[in-house]
Structure formats: structure tokens, C-alpha cells
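# Prediction below, plus the sequence it came from.
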Amino acid sequence: MPPQRLDITVPDSSVEMLKNGSLEVLKHVRKNWKSSDICFKVFTDGVTNRLLGCYLPSDPEDMVLIRVYGRNTDLFIDRKDELQNMELMHSAGLAAPVYLAFNNGLAYQFVPGVVGDERMVQEPTIYRLIAKTMAHMHTLKPLNNEKYRIPSLFPGIRKFLNLASPTFQDSVKNQRFLSKLSTIQDLYNEINHLEDHLVQLGSPVVFCHNDLLLKNIIYNEEKGQVSFIDFEYAHQNFQAFDIANHFCEFCGLESFQPELYPSQKFQKEWLRIYLEEWFCLIGHSSRKVSPKDVETLYVQVNKFALGAHLFWGTWALVQASHSTIDFDYLGYAIDRIGEYYKRKEEFLDLSENKYVENVS
């Protein structure tokens, strides 16, 4: 059954207005909670939406999350699809339940655990869980939706570019854009070239998270499991893109550090674990993962990392024009698109024949 929908709009121009609006939503989610007893936690990690945790001091883990959509994000995020994605993941035991939707956001269950960071996602116990959970997610089938048949990567980048302004009203921001980034037309040319190359790799099209940054991974040590959160960008996409995007997120968000991109050795061990789980889940449990299997996916993943840089670089250009969140979106766009150009020749030159002899 779809979550309840409320005709309530939660204002978020100040923390106090966000809290007051959330109290109206909570009357429908936790009817026995007294407003005077409710505590709030403002989450500041998100760069797309506002997020508020609501709980009673007697049971802080029974937290309701109130997420208010960022301004103009409906230009590039289909909120109906997002809700279906969350329901799909919850039905598979991979995400928390959604309590209800309101005009400009959602209320859903808090997932207890430790939020991912650069150190945690490189711990063997945890990255094995991440790889296996991603393999599980990649077997899910969205509900009868024709548009889910088309991989979202390149339509998504082109949508961002169509929305991105070639100039900014802020003269300082505009000068920074012109001095650091290619023209919009140059970026269109890059997308066309990259698409021609990547679609020939034969990466399977599966249900992807598409935004598996480290803070969207929650590790519950007691249960020995990881959960993924935030499914705004989830859609059918190239398998190798989802993995590549996760690896790119090792480099960070607030402070982009490309030297943290995982090594070949780390990637290949991660990919081996992923493939073992993937083969088992798709009915090939008797098939052993060969060095060639790992190498093929390794090459695909690193080529699709270029797609991840363009996707989030162009996304950040749109946010730089529209978002009210205090984040240097233009600087992030410069970092990601710059990394695309820096790694373009190296990654496009990768081939299985060139590197397979290094696999043992």
C-alpha cells in the first residue's frame, strides 16, 4: 500500500520554521508523542535537501526523519519515482519504510548505525557488505514503468546541461565559471564522445542507486549489515556506473581529494566479492569468478568513472544556479569536471589485454 499523502507544506527558510512544520507532520506519524517532549537533530551533511531528525529522549533510536526537498530539485528529480524506489528497496529488506509523503517532502524511519566515511568503507568487513548489498540491489526489478528501461546516465547529464545556465547573476561566480570550466557546448561534445565509447562496453543495465556517496551508507555492527539511504537518483542504469560512482565518492564531497580514489588492488578485491554475490543471485552459483571476469568489470568501472565525474559536475552547475543550501556547488563542479579531463585519456585507454596479466 502506498504511503499516506498529506496536504502539508513544511517551510524551511529557518530551523525554527522547519521544526514547527515537522511537528504538523509528526501528528500523523507519531500520534502519541507530545510536542513539548520532542527533540530535534538537524542533519547538515546533505547538499540537496533539508533533513531533520525527530525523537523522544527516552528512545532516541525511534527517530522519524523529515526531509524537505531542496528548492527547484523537482526540475531534475521525479519525486514519484523516488517514493517508488524507496518502497522497492524496503520490500527487499534494503531500506527503511516510508511513513508518509507531504507536499514538499517525506517522513521515513531512521536507520540506526554508523554513517560511512573514507576510513570505514575501506575496512574489509564493511566493504564486503557494501559489495554484496549493491549486488542484491542490482537484481531488483522496478514496478511496471516503461521509462526504467532506458539507462539514466546520459539522459541525466543532458538534462542537467539543459538546465545549467552558461552565466550566473553573481559576477564573481560568473568569472570563476568562465575561467575554470569548458563552455556548455564543449561539455555536450564530451558527453557525445563518452557515450559512444561507453555504450559499446556491454555493461548490464540494472536497478542502480546512482548516488552511493559514503554518507548514504549506514553500517549496523550489531546486525552485521549495511543499509543504503537516499534514493532520489535511483533508476535503471549501467551496472559499472553504480560501482564507479561509489569509488569516486571515496574522494569526498565537501573537500574533493582525487588521490583517495581506490587503488587497482582494492578495486579488484571489491569487484571479486561483488561478482561472487552477483553470480549467485542471478542463478550462476556454480560459476567461479575468474581473473578475466574481474578484469572486465575493472576496465568497465574505471571508464564509467568518467561518466560519474560528468554527471555530478553538470549536476553541480545546476545547483550553483538554484540551490539555497550553503555549499560551494560551483567549486565542486570545477573539481569533478576537471577530474574528468585529467583522467579521460588514462581511463579511455584501459583495455583488458593490457592489464589482465597483472591479475593473479
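Here it is on my side, so go on. Everything numeric here is computed off the predicted structure, so don't read it as measured data. Numbers count the residues shown, from 1 in each chain.

# CA atoms for contacts and neighbours, from now on please.
Will do.

# Give me the contact list for the one helix or strand Leu198 maps to.
Element membership for Leu198, per DSSP states H and E: helix 184-198. With contacts defined as C-alpha atoms under 8 Å, 6 or more residues apart in numbering, helix 184-198 is touched by 154, 157-158, 161, 166, 303-304, 307, 310.

# so which of those residues comes closest to Ala131?
Using C-alpha to C-alpha, Phe304 comes nearest to Ala131 of the contacts of helix 184-198, at 17.2 Å.

# Thought His246 was touching the closest one, still the case?
No - contact criterion C-alpha atoms under 8 Å: Phe304 and His246 do not qualify, at 11.0 Å.

# out of those two, which sits in the more crowded spot?
Phe304 (30 against 20; other C-alpha atoms under 10 Å).

# dropping in the other structure now:
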Amino acid sequence: MSSPTSSDDLPAIPGCDTIIDLAVLKGDALETKVLKLVQVLFPDWAEGVEKINIERVSGALTNAVFFINAANKRRLLLRVYGNGVDQIIDRENELAWLARLSGLNIGPRLLGIFGNGRFEEYLPSTTLTHDDMCTPEISQRIASSLREIHDIIVVHPFDTTKDHLEIWTNIDKWYKVVMNLLPNLMSKSHGWAEVLKVYNLERLPYEIEECKKILEKVHSPVVFAHNDTQYGNVLQLENTNELVVVDFEYSGYNPRGYDLSNHFCEWAYDYHSDQPASMDMKKYPTYDEQIRFLKTYLETPSKFDNPDINDSVTPESLQKESAMWLMAGHLAWGLWGLIQANQSEIDFDYFLYSTQRLNAFREDFAKWSS
């Protein structure tokens, strides 16, 4: 058993190297394995517990999420990482940020970690739906929540000597992974192979560099960004109706415009519809809906007195900023989708998702290049 810490003097989190293999463990065997894991990590919680009940939560696209229940004990949330996601996510960075956020009372507390997953505080709540996210009142509250998250940059400032922007780090890393996986992806399906040949991924390094040059000219302050504010990652607490953003595995330093555009693009997805992987741009927020969101974002008082939000920024200028950064999100998630198409065991059409995002990147890239 270990107690990982970091150079930030973060609180110690109990940990061990146990692996939960969901391909093998089912039913009673899974419950027995998880109970033994809980006994190691949380002996006080497990005292007197002989039986637990495991309840699977649907909706996560990277991980398997479960509620752990036992008589007279507070509920725990168990997150088991998906197959091969270490190619996608910097787990050490994620855990460090979760500990920092816990210290700021933002999001659920990180309780413990193990070989391929973690335990988090369970928050009695309901998860937003796609329709919830798009209603004016909820949308404005998400804007305020996102502003609060972005302003964490004041408490944990971006250090240009050691920190990096997640968007370009991920794009460069994921492109290399995709090119290594390309023969395998093309062998999976004749249809996939034909699409990938037409798409010509060998062109992307040039397009990536040109995309960087275009976006370097857009003033967009670096913030602490969530980078995945889809409706499934926003909870409404039962007692207070407060909104809480969760699941920070893709979070880190990014330009403000990127995180805002990334949220807007999530309006185009309903992961509980008949076509959960299909991007419907007819659902993308209208200009007026974006302005309403951004006006609330700018008017939300900063808890941390962020000097980068000032009177010179208007909802209209912020809309242009986010619109230009949208192409970077299409590119990143398109590459992510190809990696997931190769390895994920989750029932989701990652290949369709990927090709739609990459096509959208090419369209936006052509628009802003000209």
C-alpha cells in the first residue's frame, strides 16, 4: 500500500497496486474483489462490512463508473479506467489536479487510488441531460461554474518554464499514437480503410502547425480548463440544486477560448439518443445562445479575483475567440476517437465520432486559413 504525494505538498491519498479486470470479474466475483480492495484502502469504512452491492452507472465514454453500497455506510463512487486509456490521459497530472481541487472544495473529493482506477466522494445528485444543459437557466449556471473553474489559474498559476498547454500536448501525442495504430485500424474494416485512405492522415502535421500559427494570433488567456464539460459531467445536488462539475481527467492549462468552444460543441451531442456518436450541428448553440452564456460567464464575480477578465472583453469578442478555437477541439477529439475506436470496449461508434470531428476540423481550418 502506498500514500502518493507530490511536490505541491498535496494531502496524502491512500493507494495500492490492485487491478480490477472487468473483462474477467462479474457479479459476486467483482463484489468480492472490490470489497477486499475497500478493506485495504478504507479500513474504517469497511469495518463490520461483509457484503457490498455494486451498481453500474451508465454514460461514461472513457471509464466504467460504479456506486458502492453497504448497509449503514456512506456510498462510494468507483471509477475503473478503460482499456488502454493511459495512451490518452496523463493519470499523474489528473490525480494531482484532483487533490488540488479537493483543497479548494471544488468537485468531489479524491478518496483513494488503485492500479487501474480510483474512489471518489459520492455526491447525492442527479446528472444533467442534454435537454437540461441547453435550457437558458441551466446553461447560465454552467457558465458561472466554468468561470469558477477557469479562475483557479489565480491560485495555481501557469508556469511557462514547466507547464504546458494540454491541447497541443494532446494533439501531438495522440497523432503519434494514431499513426502507430493506423495499420491496425485499417485492418479492422474495409470501410474504415477506405475512409482513412481518403482522409490522408499524413497531411495532418502540416495542418496542425498551420492551425497553431492561426490560433497564436488569437488573444485567449490561459486558464485552468475542464476540457470536457459535457452534460454527463455536470451534477445537480439534491439538497441545494447547486451545479457541480465532475470528472477532471482531461483538465489542465488551456486557452479560455478552447474550453468555451468545447462546451458549446457538446450541445451537438446527445449520448443517450438513438445515435449517441453522431454530431448534430443543428443543435449547436445559436449566436444568441452563445452570447447569453458568455455574458453570464463574464458577469460572474471571480472568487479568486482573476485580473485577466476585464472590461475590454465583451461577449461578442469572446464568441469570436471561442469560434476560432473550435477547430482545435475538433482535431483533438477526432484523434481521440480513432484511438478509442481501436481499443475501447464501450458500445459507442468511436469511428463515426472521429471522422465527423476530423471533417469538421478540415472545414473550420479551411475557413480560418482563408
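In hand now; what should we look at? No experiment lies behind these values; they were computed from the predicted model shown.

# Superposing both, give me the TM-score.
With the length set by TM-score structural alignment, normalised by the length of structure 1, the two chains reach a TM-score of 0.86; 344 aligned residues with a C-alpha RMSD of 2.7 Å.

# related to what we said a few turns ago, mind picking the two most distant members of the contacts of helix 184-198 of structure 1?
Pro166 and Lys303 (27.3 Å).

# who has more neighbours, these two?
Lys303 (27 against 15).

# The stretch 1-150 of structure 1: helices as residue ranges?
Per DSSP state H, counting those that start in this stretch, the stretch 1-150 of structure 1 carries helices over the ranges 15-29, 79-91, 124-137.

# Show me how far the longest strand along structure 1 is from its chain's centre.
Counting by DSSP state E, the longest strand found in structure 1 is strand 59-68. Its chain's C-alpha centre and that of strand 59-68 of structure 1 lie 21 Å apart, by C-alpha atoms, centre = their mean, to the nearest Å.

# Next: stretch 85-93 of structure 1.
Worked out by C-alpha atoms, centre = their mean, stretch 85-93 of structure 1 lies 16 Å from the chain centre.

# what do you get for stretch 26-46 of structure 1?
26 Å.

# What's the match for Phe293 of structure 2 in structure 1?
Aligned counterpart of Phe293 of structure 2 in structure 1: Trp270 (TM-score structural alignment).

# ditto for His130 of structure 2
So His130 of structure 2 corresponds to Glu118, using TM-score structural alignment.

# ok, and the closest non-adjacent residue to that match?
Spatial nearest neighbour of Glu118 of structure 1, excluding adjacent residues (C-alpha to C-alpha, 6 or more residues apart in numbering): Phe250 at 5.9 Å.

# and the one you found, how many residues sit next to it?
Counted with other C-alpha under 10 Å, residues neighbouring Phe250 of structure 1 total 22.

# Quick check: the aligned residue for it in structure 2?
Looks like Phe250 of structure 1 aligns to Trp267 there (TM-score structural alignment).

# re earlier: dump the residue contacts of the residue nearest to Glu118 of structure 1.
Per C-alpha under 8 Å, 6+ apart, neighbours of Phe250 of structure 1: 118, 213-214, 260-262.

# most distant residue from the middle of structure 2?
The C-alpha centroid of structure 2 is most remote from Gly48, which lies 36.3 Å away (C-alpha atoms, centre = their mean).

# those strands in structure 1, which residues are they?
4-6, 39-43, 50-56, 59-68, 98-102, 105-109, 114-115, 205-208, 217-220, 225-228, 235-238.

# Redo the ones you listed as TSV? Include distance to Val294 of structure 1 and mean neighbour count.
Compiled in TSV, those are given as follows (distance: least, C-alpha to C-alpha, whole Å; neighbours: other C-alpha atoms under 10 Å):
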stretch	distance to Val294 of structure 1	mean neighbour count
strand 4-6	44	13
strand 39-43	38	14
strand 50-56	38	21
strand 59-68	39	20
strand 98-102	37	20
strand 105-109	37	21
strand 114-115	28	16
strand 205-208	18	24
strand 217-220	24	20
strand 225-228	23	22
strand 235-238	16	25
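
# and Ser321 of structure 1, which of those strands is closest to it?
Using C-alpha to C-alpha, the nearest of the strands of structure 1 to Ser321 of structure 1 is strand 50-56, at 17.6 Å.

# So what touches that closest one?
Against strand 50-56 of structure 1 from outside (C-alpha under 8 Å, 6+ apart): 12, 18-19, 33, 37-44, 61-70, 110.

# run the last query once more with 7 Å
Contacts with strand 50-56 of structure 1, where a contact means C-alpha atoms under 7 Å, 6 or more residues apart in numbering, come from 37-43, 62-70.

# ok, now stretch 101-117 of structure 2?
13-20, 41, 79-81, 98-99, 118-123, 244-246.

# try stretch 204-217 of structure 1
115-117, 137-141, 151, 226-231, 233-239, 242, 245-246, 249.
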